[in-house]
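J.: when you get a sec, could you give me coordinates for this:
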Amino acid sequence: MFDGFDPVFLARLQFAFTVSFHFIFPAFTIGLASYLAVLEGLWLWTGRSVYIDLFRYWLKIFALTFAMGVVSGIVLTYQFGTNWSVFSDRTGAVIGPLLAYEVLTAFFLEAGFLGVMLFGMKRVGKGLHFFATLAVAVGTLFSAFWILAANSWMQTPAGHLTNEVGQFVPGDWWEVIFNPSFPYRLVHTVLGAYLTTALVVGAVGAWHLLRDRTNQGSRVMFAMAMGMIVVTAPIQILAGDFHGLNTLEHQPVKIMGMEGHFQSHPEGAPLYLFGLPDQEAATVHYPIAVPRLGSLILRHSLNAPMDGLETVSRDEWPPVPVIFWSFRIMVGLGLLMFALGLWSLIAYLRGQLFDTQALHWFATLMGPAGFVAVIAGWVTTEVGRQPYTVYGLLRTAESASPLAAPAVGSSLIAFIVVYFAVFSVGTWYILRLMSHAPAPAEPALEQGAAPIRTAGITPAPAVDPSRTLGEQTEGA
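T.: Now for the predicted structure:
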């Protein structure tokens, strides 16, 4: 069936499919874990039951999302050995310890405290439960830290040596971890996760406000989400600018492809807003461009010269049409997020945050935008690194396992079928949980909430002292 296909291309396609599916879940859980910690902290501080109700509402969703993220992530580690064994052999001494550090920090924190967070509110003290929630939130950030350190080293390798058989070995761990692109990538990715979560929470709140503007939980979650977007969206734009300048310094060919600069511009490069990049003809057809704006953004000078792909051998070019459009999708959605935050701020200052239906519809439609933006960003990052797995040092074609195309293709088909069957059901169930508005006395997982009943588990009954405290101090 797959005779005649390039096995390396199929291996890349398989990893792209599985990693894109996987990254949807961490992009949500990183922000949602922190949001849960904020909700529980506000409940302990103010005693308002609306915060603990929202905590319980989103905790069920977090539990399912976290589980799907773990399951989908396990597959990726196996692919290093099956489809990318040469890459594993050449880079294992560097990449392996970084992934192990993730296990020793992030997974230990999450595994040690997740059970307490999910089921322990009635069984441990409030302080210990809050500590467990904080530990899980910190664990998700540690996970992002180590994964991004490994990925950033592949983008801007530093601190390594090469032994006599061509393997990369660590020379200076500080330089390996804090390689040139790591700080920018970490900030950009974590902010993206927070924006993704804020957009989902805001969309759920807006959806229920369209049906009942008086629902206290919907009002609180919508206000908190819009506040997060107001603060985070402009910071993300600034962080993206710094990240772009860093990429221009260390991966200039990627920037040339993203911008569609096939030719050099000695007296200021235009910014192509839209167009049809033609890699074979080395041109952008039907361009809509702003003269010199590309130089202003990338060099902060209207007349700054910019090199084009013509200065680089064609076998060093990334797939330009892919990253040209993925980059614009990411930036376009980022501008819409900024617009949503600005609109919500104006509505808040006018006292109309909960009464503007058009804003609520816009927020609802923007719910999936964070997921699309982070996937588009990763496509830009990873495809733009081609034709290398370790930028400038190890080519993708040299990294793959010696497998025939039918073997890789058949496993790709199997992954597609299984992933859509399993994760579609999980996603449908999460949407079902989101479809009901948060209510007073929101049931906790310990009380046999839907995800636990579905699994056939009936937790032991216990007294919940927190409910009495929350109800007595409502409105404090």
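J.: only C-alpha atoms for contact and neighbour calcs from this point on.
T.: Will do.
J.: contacts only, for the spatially most central residue of the chain.
T.: Taking Cα atoms, centre = their mean, the centroid of the chain lies closest to residue 27, which sits 3.3 Å from it. Shown in contact with residue 27 (Cα atoms under 8 Å, 6 or more residues apart in numbering): 192, 193, 194, 196, 197, 371, 374.
J.: please generate a structure for the following sequence too, so the two can be compared:
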Amino acid sequence: MLADHLPSALDLARSQFAFTVVWHFLFPAFTIGLASYLAVLEAFWLATGRDVYLDTYRYWLKIFAVAFAMGVVSGLVMSYQFGTNWSVFSDKAAPVLGPLLGYEVLTAFFLEAGFLGVMLFGLERVGRRLHFLATALVAGGTLLSAFWILSANSWMQTPAGHVLDADGRFVPESWWAVIFNPSFPYRFAHTVTAAYLTTAMIVGAVGAWHLLRDRFNPRARLMFSMAMWMAAFVAPVQLVLGDLHGGNTYHHQPAKVAAMEGHFESERRAPSILFGWPDAESGSTKWQVGIPGLASLYLAHDLDAEVTGLKALPRDTWPTNLPLVFWAFRVMVGLGLLMIGLGLWSLYLRWKDRLYETPWLHRFAVAMGPSGLVAVTAGWVVTEAGRQPFTVYGLLRTADSLSPVAAPAVATSLAAFAVVYFAVFGAGIWYLMHLFNQAPRPHEPGPPVGQPVRTAGITPAPALAADPRPMPAE
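T.: Take a look at the predicted model:
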């Protein structure tokens, strides 16, 4: 009887992949936006010559180096599971996913690797414009990496441009259709914007934390101001992108959207269920509290439209864990609305010229610091748990994608991953918190470098020559 309650190899393999992907996703979600933020800071420094931009750049450059390194390490570990736990999936999807991931390495990863060293350690060794080019190329590399990874993931959600060969393998027929599959444009825009908001929330929280200590610190003012501009204007844009993405998902993955909304019955003027508990056994959402007609309005843009419920779809296509999909979606949307609220509040106080003199705003910004990371994790849970029970939606089931491995072997590796991840990445996150806690200061030191090379007749590049203009108060 005990064996009936033990998790299967499939359950453990899914848990292991979810565990490692959640850890990995936290770091790229931060570094994608941070790389672009660093490029903007350096561009402003070159354009204005103001040291406040350089100090802020060097403050966040150290943080970027740590977060980027942890993202690379966690990504390498995650990728090995395709061969160990999901070999059937790897075999069948390799003709499509193999080239896409290969393009990511050959373009984005090599671009980042080629210029990361110049970005981190070259400010005193190369010219200003060359260093800015390196920063911009690293930022572009992170976006290019997101392009290929999200194209591969989107193909698994909305497969297109392929044919099945005699062995059941997915063989590309049109690479254009594979890469730009039906959900990719929406998913790419929504995810990259989420990464920018994630970075804005962290930068804004750090700036607010130091404003609570010293509201006249110009570097803290700068990072807080830039983060609040992002929250004020990009968070509402993300709401629109999310609506477009939701409409696309409703068209291609109706079971996922029905699970997100908690709808079992197909009905006109479908309510938007704010709270409740979807119960697959009873075929209803218990204790629901909703707004009549709102789901029809934002899903079909028609108050009288009929919204498809789970009961109209085959039972074996329902997402495996309905409450997880339902509540993860609400966490994501709720945090997004709080980001919009933070941005609008900051915009009002900026208009009143009290952006830096309102401690309650700063405390709210500090509390919202991890909100982007939680929101992107919740969004990933909605995307991946909502795709179940398929790895390639509608074509390849998760149960048929598993390697022939025994449950004890997967349980052992999962336990080992948990111990190592919490130790290594726990220490890394602790060090990031230590860096966040250090107040940004004038002539901020960057990542440690060796002594600059000096050759007879050659002097170091004047990249860090003292600016004769006084540092502005703001």
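J.: if you rank the contacts of residue 27 of the first structure by neighbours, which is first?
T.: When the contacts of residue 27 of the first structure are compared by neighbour count (other Cα atoms under 10 Å), residue 196 ends up highest, at 30 neighbours.
J.: that residue: which element?
T.: Using DSSP states H and E, residue 196 of the first structure maps to helix 182-209.
J.: show me what that helix is packed against.
T.: Here helix 182-209 of the first structure touches helix 7-46, helix 126-155, helix 216-250, helix 357-365, helix 369-384, going by 3 or more Cα pairs under 8 Å, 6 or more residues apart in numbering; DSSP states H and E.
J.: next, the buried residues of the fourth one.
T.: Using 16 or more other Cα atoms under 10 Å as the test for burial, helix 357-365 of the first structure gives 357, 359, 360, 362, 363, 364.
J.: okay, the aligned residue in the second structure for the third one and residue 216 of the second structure: tell me how far apart.
T.: Structural alignment places residue 360 of the first structure opposite residue 362 in the second structure (criterion: TM-score structural alignment). Counting by Cα to Cα, to the nearest Å, the gap from residue 362 of the second structure to residue 216 of the second structure is 13 Å.
J.: also residue 318 of the second structure?
T.: Residue 318 of the second structure is 55 Å from residue 216 of the second structure, where distance means Cα to Cα.
J.: under the alignment, what does residue 169 of the first structure map to in the second structure?
T.: Using TM-score structural alignment, the partner of residue 169 of the first structure in the second structure is residue 171.
J.: any idea how far the helix or strand harbouring that match is from the chain center?
T.: Assigned by DSSP H and E, residue 171 of the second structure belongs to strand 170-172. Taking the mean of its C-alpha atoms, strand 170-172 of the second structure sits 28 Å from the chain's own mean (Cα atoms, centre = their mean, to the nearest Å).
J.: also stretch 180-200 of the first structure?
T.: Using Cα atoms, centre = their mean, the offset of stretch 180-200 of the first structure from its chain centre is 7 Å.
J.: which bit of the second structure covers that stretch?
T.: Under TM-score structural alignment, the match for stretch 180-200 of the first structure is residues 182-202.
J.: residues contacting the matching stretch, please?
T.: Counting by Cα under 8 Å, 6+ apart, 28-34, 143, 146-147, 150-151, 154-155, 157-158, 160, 226-228, 230-231, 234-235, 238, 241-242, 244-245, 248-249, 365, 368-373, 376 sit against stretch 182-202 of the second structure.
J.: give me that answer again for 7 Å
T.: 29-30, 32-34, 147, 150-151, 154, 158, 227, 230-231, 235, 238, 241-242, 244-245, 248, 368-370, 372-373, 376 (Cα atoms under 7 Å, 6 or more residues apart in numbering).
J.: just the buried subset of those residues, please.
T.: By 16+ other Cα under 10 Å, the contacts of stretch 182-202 of the second structure give 29-30, 32-34, 147, 150-151, 154, 158, 227, 230-231, 235, 238, 241-242, 244-245, 248, 368-369, 372-373, 376 as buried.
J.: which residue in the first structure aligns with residue 72 of the second structure?
T.: By TM-score structural alignment, residue 72 of the second structure lines up with residue 70.
J.: just residue 150 of the second structure next, same as before
T.: In the first structure, residue 150 of the second structure lands on residue 148 (TM-score structural alignment).
J.: how close does its match sit to residue 68 of the first structure?
T.: Going from residue 148 of the first structure to residue 68 of the first structure by Cα to Cα gives 20 Å.
J.: show the contacting residues for the closest residue to residue 75 of the second structure other than its chain neighbours.
T.: Among residues not flanking residue 75 of the second structure along the chain, residue 24 sits closest, at 5.8 Å (Cα to Cα, 6 or more residues apart in numbering). Neighbouring residues of residue 24 of the second structure by Cα under 7 Å, 6+ apart: 71, 74, 75.
J.: export the helices and strands packed on helix 182-209 of the first structure as a markdown table, with columns for distance to residue 472 of the first structure.
T.: Below are those laid out as a markdown table (distance: least, Cα to Cα, whole Å):
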| stretch | distance to residue 472 of the first structure |
| --- | --- |
| helix 7-46 | 11 |
| helix 126-155 | 16 |
| helix 216-250 | 17 |
| helix 357-365 | 32 |
| helix 369-384 | 38 |
